[in-house]
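**Q** Have a look at this prediction, sequence included:
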Amino acid sequence: MTEGTLEIDGISKRYGAKVALDGVTFDVRAGELFGFVGSNGAGKTTTMRIALGVLAADGGEVRFGGEKITHEARTHIGYMPEERGLYPKMKVLEQLIYLAELHGLSANEAHRNAENWISRLGLADRRKDEVQKLSLGNQQRVQLAAALVHDPAVLVLDEPFSGLDPLAVDVMSGVLREKAATGVPVVFSSHQLDLVERLCDRVGIIRTGRMVAVGTVGELTSSARSKLVVTAPAARPGWAAGLPGVRVLEENGTTTVLDLDPGADDQAVLAAALATGPVTEFSRRRRSLTELFRDAVSDGAGSKEGEPR
């Protein structure tokens, strides 16, 4: 397969009366890291399983490079499920060779690729161990190797950073950046929003089966309401209470963090602060992706635990 864009176009899925996905639409471009985030039960895993052909959609279409994805095309997708998809009693090297051969690689290619990813992911000392004897973090590394061993044209990863220590997170982040740099579209879900913010080119937020935001972190956070940070050493607690269109988010010593309604006069806030004495800080602070995510999912905050994801 050549380089291309992975398109999720109007995907819908129901389980009886339960709407799991309602017209989910986004794309993951060639060479892009796309973060797919949402609360438990929002629809992330269901979307990924439909892209892989594990589930059938009730409506919509999945395309790659402008063409509807076929069974043949799906053999060129690297998939990492959130739940372990490995044979627990099979040895690491044997398992990766077997999975590579299932994707059509020759025995020599499969062995070479398996050894390469075992080395790259720091598993050389564990290559002859059964998967069930590995730590959870090392099992996660093997799972990633299984998604990469056939040199996929697309990567779809469900919670790839779950359970990893900081060193392993750095290793996996480097691998994903490297794959994207070769033109591979990479989409992954994660609850580690600080990592998504740092790593991803674009982000999609899903809530109760509907996409509520898609864009770069800069685009999403710049359109959100910013905070106003005021440091007034002589001010008494509560000095900003009652100002029109102003809500006090926190007071930490001499620093007050405020949320202003659209159209609220920040100069009136400055005047009120100056009335207490000197002001040593008066600045806007852009919201983080974590704060934006909380805002996006707070309205009907998703499904209950145990409902389809």
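**A** That came in fine, so what should we check first?

**Q** switch to C-alpha atoms for all contacts and neighbour counts from now on
**A** Will do.

**Q** where's Asp259 relative to Glu291, distance?
**A** 13 Å (Cα to Cα, to the nearest Å).

**Q** Kindly report the same for Val154.
**A** For Val154, the distance to Glu291 - Cα to Cα - is 30 Å.

**Q** which one of the two has more residues nearby?
**A** Val154 (32 against 13; other Cα atoms under 10 Å).

**Q** from what I can see the more buried one touches Met80, true?
**A** No. Counting by Cα atoms under 8 Å, Val154 does not reach Met80; the two are 11.4 Å apart.

**Q** who's in contact with stretch 147-160?
**A** Residues outside stretch 147-160 that contact it (Cα atoms under 8 Å, 6 or more residues apart in numbering) are 1-3, 6, 45, 48, 76-82, 96, 99-100, 103, 105, 110, 113-114, 117, 140, 144, 184-191.

**Q** typed the wrong thing, it's stretch 85-93
**A** Here stretch 85-93 makes contact (Cα under 8 Å, 6+ apart) with 95, 114-115, 118, 126-132, 142-143.

**Q** mind redoing it with 10 Å?
**A** For stretch 85-93, the surrounding residues in contact (Cα atoms under 10 Å, 6 or more residues apart in numbering) are 79, 95-96, 99, 110-111, 114-115, 117-118, 123-124, 126-134, 139-140, 142-143, 145-146.

**Q** How about stretch 10-19?
**A** With contact meaning Cα under 10 Å, 6+ apart, stretch 10-19 is reached by 20-26, 43, 46-47, 50-51, 55-62, 208-210, 307-308.

**Q** now that stretch, how far from the centre of its chain.
**A** In terms of Cα atoms, centre = their mean, to the nearest Å, the centre of stretch 10-19 is set 22 Å apart from its chain centre.

**Q** Give the buried residues for that stretch.
**A** Residues of stretch 10-19 classed as buried: 10-13 (neighbour count, 16 or more other Cα atoms under 10 Å).

**Q** What is the end-to-end distance of it?
**A** 14 Å.

**Q** Same question for stretch 53-72.
**A** Using Cα to Cα, the two ends of stretch 53-72 sit 11 Å apart.

**Q** For the buried ones among the contacts of stretch 10-19, write the corresponding PyMOL selection.
**A** Those of the contacts of stretch 10-19 that count as buried under 16+ other Cα under 10 Å are selected in PyMOL with:
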select buried, resi 20+21+22+23+24+25+26+43+46+47+50+51+57+61+62+208+209+210+308
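
**Q** Alongside the first one, take a look at this:
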Amino acid sequence: MDMATGEFQTIDTRPLAVEARGLVKRFDQTLAVDGVDLAIPEGSIYGVLGPNGAGKTTTLRMLLGIIDPDSGTRRVLGAENPQDVARLIGYLPEERGLYPSMKSYEAIAFMGALRGVPLAEGRARGKALMEEHGLGHAIDRQIRQLSKGMAQTVQLLGTLVHEPRLVVFDEPFSGLDAINQGKLEVLIRGLADRGTTVIFSTHVIAHAERMCEGIAIIAGGRVPYAGSVETARDRIPAQVRLETRRRDGAWRAALPEDTRQVGDFWSFALPESGVEPLLKALIEGEAGVLSLSIERAGLHDAFVAIAGEAAAADMAVTEVGEPA
């Protein structure tokens, strides 16, 4: 739901893999989620974006049927009860956990068995997945013998071994170094390319901006915006950065009212009429245009405009405090 327009936005006209309306969840006297609406098309990469404690995990668990909402409706892969389609869903929780004495491929097979994959087939798939993702040398190692990044990859592969139609990751990049974050991004894009719907929660705006078609911004248990990344960024006008040889002249009257001087540059929001009339006035006034650039707002700026400075500050704190 776009709170500015009152409209419920979807990314496009593809069938919906997930739809939620008015989800509410309380824990004792705490209102954790307050009226969440979501519409997530099949085959998309969708981010649930917000600071820690905003209600992201609770929302995902309601969508998966791990917990039930106090009110509201949800439909997942066509089913009103998500548990009816559990074998079509892969879920990687934020709290990682594997049996340390299990061999790596056995851990993958075990997770597949929980989703209906026969153990023999799961073992074969587990070995193949580890080979495919550069862990062939660790197939027979116990989980306790793996590095943290390798163990996280094994659990990730266990989430995918049953070839789900919908994959839900809760803070999947948390604790990964830059190299493994990059590998995970490639894997997520590959899933979407094959038609799998991917939902992931994150408090790191850069991940959502790079990867997602659509996002839900969640703060204080509410969703002030759900829609495309592009529409979110378009909430803020593009900024024009202008450098001129001359500092004064009649051409100055053509600059918008919000123009401010930043060092040797003029900075202002792109006028609704575009930059062409201004450029014409600058040329005719012999301002001597040295450079002119137009920069679109980033998702961080859009997040601040939608969720507020406090939520953005909480995002920055959790990102800085996160382990490498």
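**A** Yep, that arrived. Everything numeric in this text was worked out from a predicted model, so none of it was measured.

**Q** Strands - which of the contacts of stretch 10-19 of the first structure land there?
**A** Using DSSP state E, 20-26, 59-62, 210 are the members of the contacts of stretch 10-19 of the first structure that sit in strands.

**Q** Can you classify the aligned partner of Ile205 of the first structure in the second structure as helix, strand or coil?
**A** Alignment note (TM-score structural alignment): Ile205 of the first structure maps to Ile217 of the second structure. Judged by DSSP: H, G, I helix; E, B strand; the rest coil, the three-state class of Ile217 of the second structure is strand.

**Q** quick one, what contacts the residue nearest to Ile217 of the second structure when sequence neighbours are not counted?
**A** Excluding its sequence neighbours, the residue lying closest to Ile217 of the second structure (Cα to Cα, 6 or more residues apart in numbering) is Leu49, at 4.8 Å. With contact set as Cα under 10 Å, 6+ apart, Leu49 of the second structure has these partners: 55-56, 171, 200-205, 207-208, 215-219, 223, 226, 303, 315.

**Q** same deal with Asp84 of the second structure?
**A** Counting by Cα under 10 Å, 6+ apart, Asp84 of the second structure has contacts 65, 76-78.

**Q** and the two most separated of these?
**A** Gly65 and Gly78 (13.6 Å; Cα to Cα).

**Q** residue ranges of the strands in the stretch 201-309 of the first structure, please?
**A** In the stretch 201-309 of the first structure, the segments counted as strands under DSSP state E, counting those that start in this stretch are 202-207, 210-215, 227-231, 246-252, 255-260, 281-285.

**Q** tell me the angle the first one makes with strand 210-215.
**A** Same thing as strand 202-207 of the first structure. 160 degrees (axes from the mean of the first three to the mean of the last three Cα atoms, to 10 degrees).

**Q** which secondary structure elements does strand 202-207 of the first structure contact?
**A** In terms of contacts (3 or more Cα pairs under 10 Å, 6 or more residues apart in numbering; DSSP states H and E), strand 202-207 of the first structure is packed against strand 18-28, strand 33-37, helix 44-52, strand 186-189, helix 193-199, strand 210-215, helix 217-223, helix 289-298.

**Q** what about the strands in the stretch 1-150 of the second structure?
**A** Using DSSP E, counting those that start in this stretch, strands in the stretch 1-150 of the second structure cover 16-27, 30-41, 45-49, 71-76, 89-92.

**Q** and the counterpart of Ala301 of the first structure in the second structure, what does it touch?
**A** Taking TM-score structural alignment, the alignment pairs Ala301 of the first structure with Ala311 from the second structure. Shown in contact with Ala311 of the second structure (Cα under 10 Å, 6+ apart): 50-52, 54, 218-220, 303-304, 317.

**Q** Look at Gly65 and Gly78 of the second structure and report which has more neighbours.
**A** Gly65 (18 against 15).

**Q** counterpart of that one in the first structure?
**A** Looks like Gly65 of the second structure aligns to Gly53 there (TM-score structural alignment).

**Q** Repeat that for Gly78 of the second structure.
**A** So, by TM-score structural alignment, Gly78 of the second structure is matched to Gly66.

**Q** How about the contacts made by the most centrally placed residue in the second structure?
**A** When the second structure is reduced to its mean C-alpha position, the closest residue under Cα atoms, centre = their mean turns out to be Gly47, at 2.6 Å. The contact partners of Gly47 of the second structure, by Cα under 10 Å, 6+ apart, come to 40, 168-170, 198-203, 205, 207-209, 211-217, 226, 229.

**Q** Quick check: closest non-adjacent residue to it.
**A** Looking at Gly47 of the second structure with Cα to Cα, 6+ apart, the closest residue is Ile215, at 4.6 Å.

**Q** Of the strands of the stretch 1-150 of the second structure, which is nearest Phe265 of the second structure?
**A** Closest among those, using Cα to Cα: strand 45-49, at 34.0 Å.

**Q** Wait, the match of Gly78 of the second structure touches Asp9, no?
**A** No. Contact criterion Cα atoms under 10 Å: Gly66 of the first structure and Asp9 do not qualify, at 11.1 Å.

**Q** Distance of Glu219 of the first structure relative to Arg202 of the first structure?
**A** 9 Å.

**Q** out of those two, which sits in the more crowded spot?
**A** Neighbours per residue (other Cα under 10 Å) separate Glu219 of the first structure from Arg202, with Arg202 holding more: 23 against 12.
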